[in-house]
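Visitor: quick check, what structure comes out for this input:
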Amino acid sequence: MHGMVLKAIRTPLVLMDMPELRPARGEVRLRVEACAVCRTDLHVVDGDLPTPKLPLIPGHEIVGIVDAVGDEVMGLSIGDRVGVPWLGHTCGHCRYCLSGHENLCDAPLFTGYTRDGGYATHVVADSAYVFRLDGFSDPVATAPLMCAGLIGWRSLVAAGDGETVGLYGFGAAAHIIMQVCRWQGRRVFAFTRPSDETAQNFARSLGADWAGGSDQMPPELLAAAIIFAPVGALIPAALRAVRKGGRVVCGGIHMSDIPSFPYRILWEERQIVSVANLTRRDATEFLEIAPRAGVKSKTIQYPLNAANEALADLREGYLEGAAVLIP
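Guide: Coordinates of the predicted model:
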């Protein structure tokens, strides 16, 4: 097998030949069909997230075919197509795991961060944290659902059931979850980098009721806003855009510092909440909803050895949709 390896923070990934992986007890090995490139991968490579496993194969939006099964694996067989998300393992016995909040586990493992991920021809995963993808016939289009879709879904649930939703940062997650919003009958307001007419036109093409720069106010106050861009200054902007009792959801794992803002834009029971990781229940819910909602992810394909180029294009905001690596 071979994979793209991060040897040190803030250095390019290196294509390396590696020994054949063998699944341990409770694990499966996948032949990777596609692995989407997530902004969290950038945060790992750029050192925004502390203490990754090094050397490391990044990537946590994985679709592949099971080609080896370890002992005591139940419900998965060689030849099954499955997805592997960010949450790779939890302890199962801390207060969070026992109370249904495994996304907050005290001793988790994360795919492509504290265990090797999918920028490779093969990956080993804990079988309890992979998801069957019966009926998902296109691995490239499905790969972004494994994080952009799942975190987008968790963020939307956290936003509540208001009829108007603002999406700040119109990338992979926003373009997927907007399709769910439209299917639910909500109106969507898309906020992009100022003057980014390409992204605004992309949002309109998917049914946005309004699209404009993040420095603009929407034409009406919103029930909720979800911030996918890792920009702390968007929190005060979003607070100004939501109505009384509105909620601002921060959907990213990392964000720049939040500037001070006047209490009056938080007052009247507006809320700021964060979303951390995901639960297996989120995946079960979203993977059942996505086909019903007709979700179609827009992708830009890169060969595996062009992972550095894909990361650079994401960093510079050149992507419309999601980058996907093809081994």
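Visitor: C-alpha from now on. contacts and neighbour counts both.
Guide: OK.
Visitor: can you show me the strands along the stretch 201-327 of the chain?
Guide: For the stretch 201-327 of the chain, the strands defined by DSSP state E, counting those that start in this stretch cover 210-213, 222-227, 242-250, 271-274, 299-303, 322-326.
Visitor: and the third one, what's buried?
Guide: Put plainly, it is strand 242-250. Residues of strand 242-250 classed as buried: 242, 243, 244, 246, 247, 248, 249, 250 (neighbour count, 16 or more other Cα atoms under 10 Å).
Visitor: cool, the fifth one as well?
Guide: The neighbour-count criterion (16+ other Cα under 10 Å) identifies 299, 300, 301, 302 as the buried residues of strand 299-303.
Visitor: which two in the residues you listed are spaced the farthest apart?
Guide: Farthest-apart pair in those is 299 and 302; separation 9.7 Å (Cα to Cα).
Visitor: find residues that contact each of those two.
Guide: Shared contacts of residue 299 and residue 302 (Cα atoms under 8 Å, 6 or more residues apart in numbering): 323, 324.
Visitor: one more sequence to fold, the one below, so I can look at both together:
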Amino acid sequence: MSTAEAVPKMHKACVYDQPGTCSIAIRDVPTPKPGPNEVLIKLTHSGICHSDYAIMMNTWRQLPVPTQTGQIGGHEGLGHIVKLGEGSEKLGVKIGDRVGVKWVASACLACPPCTESLEGYCFNQKVSGYYTPGTFQEYVIGPANYVTPVPESLSGEVGAPMLCAGLTTWYVSKPTVPVLGAGLGRMIYRLPELTVTAVCELLIQNMINIICVILEYSALLKCGASPGQWVVISGAGGGLGTTAVSLAARGMGYRVIGIDMPGKKQDVLDSGAEHFIDVTQFDDATIGKEVKRLTGLGAKAVIVCANSNKAYGQAVSMLRFGGSLVCVGMPEGEQVSIANAYPSSMIMAGHNIVVSAVGNRREAIDVMEMAARGVVKFPVRTVSMSELQSVFEEMSQAKVTGRVVIDFSAA
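Guide: Sure, this is the predicted structure:
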């Protein structure tokens, strides 16, 4: 797509017509006009995230206000720019560009978190699908300086989940050097077998990565693990979990153990996990012992993708010395402290607690490029707009495996 196309005055959108209940209405809504420094995107795909379900159901107690009636949900949308607002052409975009809209639909890029590349914590952020029209619709507005470029070679059903599930899990598992294992990382682990000339050649090839090491505050992996170490992913069979398994195993070189319900075993293994633990076969006292039986010492990191307080309570027992509990999944209902996270025990074992919301603009581009190279493989199915409510009903029963994506071209 390289030329402007006719934009309809109205388009279809999925709205939360009765927030607090699982109810979706498909309505015709006015197609917005992009304002200054904005673009209008004709969406082709939108991922369906459990966060959307929680917002619709008003089960995230930490949100400041309940979801409004008529809210258009969704925050994993991609498509092509069809109209430019005034001044947007000066921000590096043009009609026909393929771009995506993330959970943080816009960030001010000027507040303290933004200036530290922590845009997920922007004081002035707008969240797609929560008091900002989301991506469960055919057309959406995005800020020209904050939409994510999406490679044309990447399929829409894989690209859309990268805007949230991919970016969130990449943020906690990636090295500060972008895609360390793709070049510089291999060099580090192969030093004994390389000649001086070969080392110099690889250093030159990876100079951008080396500069990133110097500029960023640490060369350690955000979750604390190194290639070859064990990482447990709890809730590994869901949309967030299977994406995390694939990125961790195939993109980062971690040895992955997936934990979930028995019906999700094959999808977790196919996504890249070495082992699968059936959560129904163990209790709080024995599941950590099973992880240590498989790993020897325990996991260097446990990434909790499940929206379960129980999963968080179990995670601490799976860690080895110096291990990290990584909080990703957000439990619904009343907030509960992490069970068994006793300060004295964590100090004695050198345990850490790490959190992740979403990554920044640069990380979004990195994860898109990784997906375009075919590194990320996870189960995905496409549905039409009319099937959104049934997908949410599946989510309510924990029956969704992998990621589900709306294809706007589907009938």
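Visitor: element containing the corresponding residue of structure 1 for residue 55 of structure 2?
Guide: Aligned counterpart of residue 55 of structure 2 in structure 1: residue 44 (TM-score structural alignment). According to DSSP states H and E, residue 44 of structure 1 maps onto helix 39-45.
Visitor: and for residue 46 of structure 2?
Guide: Element membership for residue 46 of structure 2 (DSSP H and E) is strand 38-48.
Visitor: now swap in residue 347 of structure 2 and tell me
Guide: Assigned by DSSP H and E, residue 347 of structure 2 belongs to helix 343-349.
Visitor: ok now that helix, how far from the chain's centre?
Guide: For helix 343-349 of structure 2, the distance from its own C-alpha centre to the chain's C-alpha centre is 30 Å (Cα atoms, centre = their mean, to the nearest Å).
Visitor: buried residues of it, list them for me.
Guide: In helix 343-349 of structure 2, counting by 16+ other Cα under 10 Å, buried: residue 346.
Visitor: and for stretch 122-138 of structure 1?
Guide: Buried, per 16+ other Cα under 10 Å, within stretch 122-138 of structure 1: 122, 123, 124, 125, 126, 127, 128, 129, 130, 131, 132, 133.
Visitor: contacts for it, please.
Guide: Applying Cα under 8 Å, 6+ apart, the set of residues contacting stretch 122-138 of structure 1 from outside is 1-2, 21-23, 26-32, 73, 76, 80-85, 87-89, 116-117, 142, 280, 283-284.
Visitor: how long is it end to end?
Guide: This stretch, stretch 122-138 of structure 1, spans 18 Å end to end (Cα to Cα, to the nearest Å).
Visitor: now the counterpart of residue 181 of structure 1 in structure 2: how far from residue 370 of structure 2?
Guide: Counting by TM-score structural alignment, residue 181 of structure 1 lines up with residue 248 in structure 2. Distance of residue 248 of structure 2 to residue 370 of structure 2, given as Cα to Cα: 12 Å.
Visitor: do the same with residue 291 of structure 2
Guide: The gap separating residue 291 of structure 2 from residue 370 of structure 2 is 29 Å, by Cα to Cα.
Visitor: then residue 350 of structure 2?
Guide: Taking Cα to Cα, one finds residue 350 of structure 2 at 32 Å from residue 370 of structure 2.
Visitor: that older thread, between the buried residues of strand 299-303 of structure 1, which is closest to residue 236 of structure 1?
Guide: Closest to residue 236 of structure 1 out of the buried residues of strand 299-303 of structure 1 is residue 299 (31.3 Å), distances taken as Cα to Cα.
Visitor: map that closest one across to structure 2 for me.
Guide: Aligning on TM-score structural alignment places residue 299 of structure 1 opposite residue 380 in structure 2.
Visitor: spit out the contact partners of its match.
Guide: Residue 380 of structure 2 neighbours (Cα under 8 Å, 6+ apart): 157, 158, 402, 403, 404, 405.
Visitor: and the gap between it and residue 158 of structure 2?
Guide: 7 Å.
Visitor: ok, how many other residues are close to the alignment partner in structure 1 of residue 34 of structure 2?
Guide: Taking TM-score structural alignment for the superposition, residue 34 of structure 2 sits opposite residue 23 in structure 1. By other Cα atoms under 10 Å, 18 other residues sit near residue 23 of structure 1.
Visitor: what of the one 10 residues further on?
Guide: Using other Cα under 10 Å as the criterion, residue 33 of structure 1 is surrounded by 21 other residues.
Visitor: can you classify the nearest residue to it once chain neighbours are set aside by secondary structure?
Guide: Of all residues not flanking residue 33 of structure 1 in the chain, residue 64 sits nearest, at 4.8 Å (Cα to Cα, 6 or more residues apart in numbering). What DSSP: H, G, I helix; E, B strand; the rest coil gives for residue 64 of structure 1 is strand.
Visitor: what's in contact with stretch 364-379 of structure 2?
Guide: Surrounding stretch 364-379 of structure 2, the residues in contact under the criterion Cα under 8 Å, 6+ apart are 148-151, 153-154, 158-159, 162-163, 166-167, 170, 178-179, 242-243, 246-247, 250-251, 267, 270-271, 401-403.
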